[in-house]
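[1] this one's sequence-less:
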């Protein structure tokens, strides 16, 4: 952990003379035993804002200078399975309840999955992949419950997400997936088969011709059940032969797929490669204009978010993510990172936007962490405990003068509040400005030579404690 110093109130009293305390008010200490701790980031009271109303910018300034971002939300386009009316709109496909639950030890109960699904709907995700119905009877029932409940009841702003079930390319899986989601207002079946030579040879033990036939027939079979919204994924697309990949995609599009998802299943590609892969698929696949291109990036090299954004810049308009980035092995592209990158860098991303209400990010993150038992590391972008904390004296001085000096978004943008306005954490690297600010907050009036003495004693204590 970072060397954050927790200074006891008794220690502060020991280095201050009684006269330094102002008579106007008493010290305000949130915890009786501590003076300076990491700022307590807590979920603020969340207003159910409409998607047609912009929420607060990523900056705390009404007129942010260059380098300080601003976010807004526009109206969500009408949902058409194979087409997005606004080319700047990016669908957010959340797979926390399916791929996220594949994290070792992250199993959730049916009741917990339903609660998370409700939270995801309020967050504003477009598609919820609720599970893998063929994997167990419990998962089948969990997906069905989500489809019936979350998939039919509008949120406060009228949003009803698509409810999706995963299926391998076989009739049994597809039957179960369709049975689980069919009662949703907007049901989707997501079917997949591997296309890389390494998977064909060692796992499937099938020829390319067999894979093409199976993919085409199973997409057509899903359509024959009455499902009008079908996603197809060529597993391990990142390591698949390009010409073969185009061929498979053309066949499933002709068979009735509405979304083609491009998984970098083992997190093998780098952003330039993955972006080029999406661009090549968009330009070289017959019929691609009739479907939505999606990305699904794993984090084995720590590049899942970067690859996802590269895919979006190359033309993908559905991005598959998980809350807190949880998932198989090293995890998936993180919902909060992808969404806030698009939100805060809209112009750099070509004007893209999502339907996510970012003020629900923190609450959703906390719920997923609690239910899965997978705690968020302190330095995690957006939702980590240190994401809006500042200990360095230089940074603290800048934050006290203008928060945009060291923050490109505010914690309130993602539904957080902190105990002090500038996120100051006192430690051995802190400066006089931050210490004086905290002392004033506690009701002490210290300046000049006395502040120098207090600062010296503070440093002595800070260097010995964590």
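    Sure thing, it's come through. Note that the structure is a prediction, hence the values are computed from the model and not measured. Numbering: from 1, shown residues only.
[2] switch to C-alpha atoms for all contacts and neighbour counts from now on
    Fine.
[3] how about the helices in the chain?
    Using DSSP state H, the helices of the chain run over 9-15, 110-123, 137-149, 171-181, 197-199, 208-224, 242-255, 271-284, 304-313, 335-344, 361-372, 393-401, 432-442, 448-462.
[4] Please identify the buried residues of the first one?
    Neighbour-count burial for helix 9-15, with 16 or more other Cα atoms under 10 Å as criterion, is recorded at 9, 12.
[5] Then the fifth one?
    Within helix 197-199, the residues that qualify as buried by neighbour count (16+ other Cα under 10 Å) are 197, 199.
[6] most packed of the helices of the chain?
    Mean neighbour count (mean count of other Cα atoms under 10 Å) peaks for helix 304-313 among those, with a mean of 25.
[7] What helices and strands are in contact with that helix?
    helix 271-284, strand 292-297, strand 318-321, helix 335-344 (3 or more Cα pairs under 8 Å, 6 or more residues apart in numbering; DSSP states H and E).
[8] and of these, who's closest to residue 92?
    The minimum distance between residue 92 and those falls on strand 318-321, with 5.3 Å, by Cα to Cα.
[9] Now do that closest one: distance to the chain's middle.
    A distance of 10 Å separates the centroid of the chain from that of strand 318-321, by Cα atoms, centre = their mean, to the nearest Å.
[10] likewise stretch 253-272?
    For stretch 253-272, the distance to the chain centre is 19 Å (Cα atoms, centre = their mean).
[11] What separates the first and last residues of it, distance-wise?
    26 Å (Cα to Cα, to the nearest Å).
[12] quick one on the thing from earlier: and of the helices and strands packed on helix 304-313, who's closest to residue 260?
    Here strand 292-297 is closest among the helices and strands packed on helix 304-313 (Cα to Cα), at 5.2 Å.
[13] how close does the most centrally placed residue in the chain get to residue 43?
    In the chain, the residue lying closest to the centroid (Cα atoms, centre = their mean) is residue 335, at 1.7 Å. Distance, residue 335 to residue 43, using Cα to Cα: 18 Å.
[14] go on, residue 101?
    Taken as Cα to Cα, the span from residue 101 to residue 43 is 24 Å.
[15] Then residue 227?
    39 Å.
[16] next one: residue 424
    18 Å.
[17] Please apply the same query to residue 403.
    20 Å.
[18] can you list the helices of the chain in a markdown table and add distance to residue 265?
    Output for these, formatted as a markdown table (distance: least, Cα to Cα, whole Å):
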| stretch | distance to residue 265 |
| --- | --- |
| helix 9-15 | 52 |
| helix 110-123 | 24 |
| helix 137-149 | 22 |
| helix 171-181 | 20 |
| helix 197-199 | 11 |
| helix 208-224 | 17 |
| helix 242-255 | 14 |
| helix 271-284 | 12 |
| helix 304-313 | 10 |
| helix 335-344 | 17 |
| helix 361-372 | 22 |
| helix 393-401 | 39 |
| helix 432-442 | 46 |
| helix 448-462 | 46 |
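[19] So for residue 323, which of the ones you listed sits nearest?
    Of these, nearest to residue 323 by Cα to Cα is helix 335-344, at 5.2 Å.
[20] and the angle from that closest one to helix 361-372?
    Between helix 335-344 and helix 361-372, the angle comes out at 170 degrees (axes from the mean of the first three to the mean of the last three Cα atoms, to 10 degrees).
[21] ok, and here's another one to check against it:
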């Protein structure tokens, strides 16, 4: 299939699809700061915005196009002349520029949203992709709501877009409706019917774009790769419309950890995943949930006693990657009511207390009683428990009493 067969291109849309979701809007300066972080992260294509949506977005795309030089800078446009002209103007200063244009392909979108016949939609795709190609050579076409589109019609629209000059074909699961099996099958069918045996087979790249309405965005993206897609569209922390987009950090980590299955590589610098996630959290109005995979604060934290014992013996017992491999701080043994003696002994040792077995038993008994009452156990609590168990606190109390 098109593109390097063992390389997956990362198309980041944090600054467009992510930024347009509630609570995620950014100023021009904030978008530029994120753009520099995304460049350092290693994304291949950066969708900088939707040029016609506002003057502010247009100016932000222009500035990013001028200052960010390594990635391709993409500007989104509906399959309309005015959109495409505005998108083209916004990326004039880019070292590598792409126009990303789209039109709905499903009957429900054509009938109720666009009030457009299938025939008119096909004609518009051909005309507008050809127009975009007069401005730049790198053209992406997205068949919006591809996963709810009649397959024959989807193939017809794809073929027209390619013949008009599209170099990337994106088949988005716009509503988060698809399942991994169906999503992978769609790519195989489109490739066989449209690309196989043609000159385009080695020049056109198929792309994924998945939303998380059923919690399947990352799973569907990985399935798309197995189906032959070689570009993945995603966002940092999975931000985006409704339930969000496929999370870049999860896709990148899955491809690295399960290289035995996917057998593809990317240019993402995994060690920068957590810092980039943190920067986005500082920029918008919320951070990832604590249990968010890869970048959540609890992603490498352990409280259950069995888990903590295993981690102390060998981290591979419960961690399939190291925190450092994704830029996270070292794993954390969180002491709570589910923790065991091994974790308590380890943490006390870090605090300078090496207790014999009887004193450790006493400290552990007091610890579990306290943990039932408090959600968080702090180091000062542990110091007090250790002193009580070792008799230090009792001796201090006796000395104070004698002085009185």
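    Ah, there it is. These numbers were taken from a predicted model, which means no experiment stands behind them.
[22] how far away is the equivalent of residue 115 of the first structure over in the second structure from residue 288 of the second structure?
    The pairwise alignment with the second structure assigns residue 115 of the first structure to residue 33, based on TM-score structural alignment. Distance, residue 33 of the second structure to residue 288 of the second structure, using Cα to Cα: 19 Å.
[23] Residue 359 of the second structure now?
    40 Å.
[24] Then residue 223 of the second structure?
    Distance from residue 223 of the second structure to residue 288 of the second structure, by Cα to Cα: 24 Å.
[25] do residue 298 of the second structure as well
    Residue 298 of the second structure is 10 Å from residue 288 of the second structure, by Cα to Cα.
[26] Leaving out sequence neighbours, find the closest residue to residue 204 of the second structure.
    Ranked by Cα to Cα, 6 or more residues apart in numbering and with sequence neighbours excluded, the top spatial neighbour of residue 204 of the second structure is residue 167, at 4.8 Å.
[27] And that neighbour, what's its match in the first structure?
    Using TM-score structural alignment, residue 167 of the second structure sits opposite residue 258 in the first structure.
[28] Then residue 187 of the second structure?
    Looking across to the first structure (by TM-score structural alignment), residue 187 of the second structure lines up with residue 278.
[29] swap in residue 248 of the second structure?
    Residue 248 of the second structure maps onto residue 335 in the first structure, by TM-score structural alignment.
[30] To residue 161 of the first structure, which of the helices of the first structure lies closest?
    Checked against Cα to Cα, the stretch from the helices of the first structure lying closest is helix 110-123, at 6.2 Å.
[31] just checking, what packs against that closest one?
    strand 127-131, helix 137-149, helix 361-372.
[32] Which stretch of the second structure lines up against the last one?
    Spelled out, it's helix 361-372 of the first structure. So helix 361-372 of the first structure sits over residues 273-284 in the second structure, by TM-score structural alignment.
[33] And for that stretch, what's in contact with it?
    By Cα atoms under 8 Å, 6 or more residues apart in numbering, the residues outside stretch 273-284 of the second structure that reach it are 23-26, 30, 34, 37-38, 41, 236-237, 249, 287-288, 294-295, 326-328.
[34] so who does residue 154 of the second structure touch?
    So residue 154 of the second structure contacts 105, 143, 146, 190 (Cα under 8 Å, 6+ apart).
[35] lining up those with the first structure, which overlap?
    Using both residues aligned by TM-score structural alignment, their matches' Cα atoms under 8 Å as the contact test, the members of the contacts of residue 154 of the second structure still in contact in the first structure are 105, 143, 146.
[36] Map the second one onto the first structure.
    Put plainly, it is residue 143 of the second structure. With TM-score structural alignment as the criterion, residue 143 of the second structure matches residue 234.
[37] unless I'm mixing things up, its match is touching residue 190, no?
    No: contact criterion Cα atoms under 8 Å: residue 234 of the first structure and residue 190 do not qualify, at 11.0 Å.
[38] Who are the contact partners of the residue lying closest to residue 290 of the first structure once chain neighbours are set aside?
    Setting aside the residues directly before and after it, residue 290 of the first structure is nearest to residue 82 in space (Cα to Cα, 6+ apart), at 6.4 Å. Listed by Cα under 8 Å, 6+ apart, the contact partners of residue 82 of the first structure are 229, 258-259, 290-292.
[39] of the residues you listed, closest to residue 87 of the first structure?
    residue 292 (10.5 Å).
[40] aligned partner of that closest one in the second structure?
    Match for residue 292 of the first structure (TM-score structural alignment): residue 205.
[41] And for its match, the neighbour number?
    Residue 205 of the second structure has 24 neighbours, counted by other Cα atoms under 10 Å.
[42] correct me, but it touches residue 162?
    No: with contact defined as Cα under 8 Å, residue 205 of the second structure does not reach residue 162; the gap is 10.3 Å.
[43] For the counterpart of residue 107 of the second structure in the first structure, give me its contacts.
    Aligning on TM-score structural alignment places residue 107 of the second structure opposite residue 197 in the first structure. Residue 197 of the first structure is in contact with 240-241, counting by Cα under 8 Å, 6+ apart.
[44] Equivalent analysis for residue 390 of the first structure, please.
    Contacts of residue 390 of the first structure by Cα under 8 Å, 6+ apart are 396, 423-425.
[45] which one among those residues gets closest to residue 95 of the first structure?
    residue 423 (32.2 Å).
[46] Quick check, residue 230 of the first structure in contact with residue 255.
    No: checked against Cα under 8 Å, the pair residue 230 of the first structure and residue 255 is beyond contact range at 10.1 Å.
[47] what residues are shared contacts of the two?
    residue 219.
[48] ok so, going back, how close does the match of residue 115 of the first structure get to residue 68 of the second structure?
    10 Å.
[49] which pair in the contacts of residue 82 of the first structure spans the largest distance?
    229 and 290 (12.7 Å).
[50] Between those two, which contacts overlap?
    Residues touching both residue 229 of the first structure and residue 290 comprise 82, 258, with contact defined as Cα under 8 Å, 6+ apart.
[51] who's more crowded, these two?
    Neighbours were counted for residue 229 of the first structure and for residue 290 using other Cα under 10 Å; residue 229 has more, 21 against 15.
[52] got the contact list for the nearest residue to the more buried one once chain neighbours are set aside?
    Once flanking residues are discounted, residue 229 of the first structure sits nearest to residue 188: 4.9 Å by Cα to Cα, 6+ apart. By Cα under 8 Å, 6+ apart, residue 188 of the first structure lies in contact with 162-165, 178, 181-182, 227-231.
[53] ok, now residue 304 of the first structure?
    With the criterion set at Cα under 8 Å, 6+ apart, residue 304 of the first structure makes contact with 267, 297-298, 332-334.
[54] would a markdown table of those residues with distance to residue 132 of the first structure and neighbour count be doable?
    Converted to a markdown table, the contacts of residue 304 of the first structure look like this (distance: Cα to Cα, whole Å; neighbours: other Cα atoms under 10 Å):
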| residue | distance to residue 132 of the first structure | neighbour count |
| --- | --- | --- |
| 267 | 21 | 23 |
| 297 | 19 | 30 |
| 298 | 18 | 31 |
| 332 | 17 | 32 |
| 333 | 19 | 30 |
| 334 | 20 | 26 |
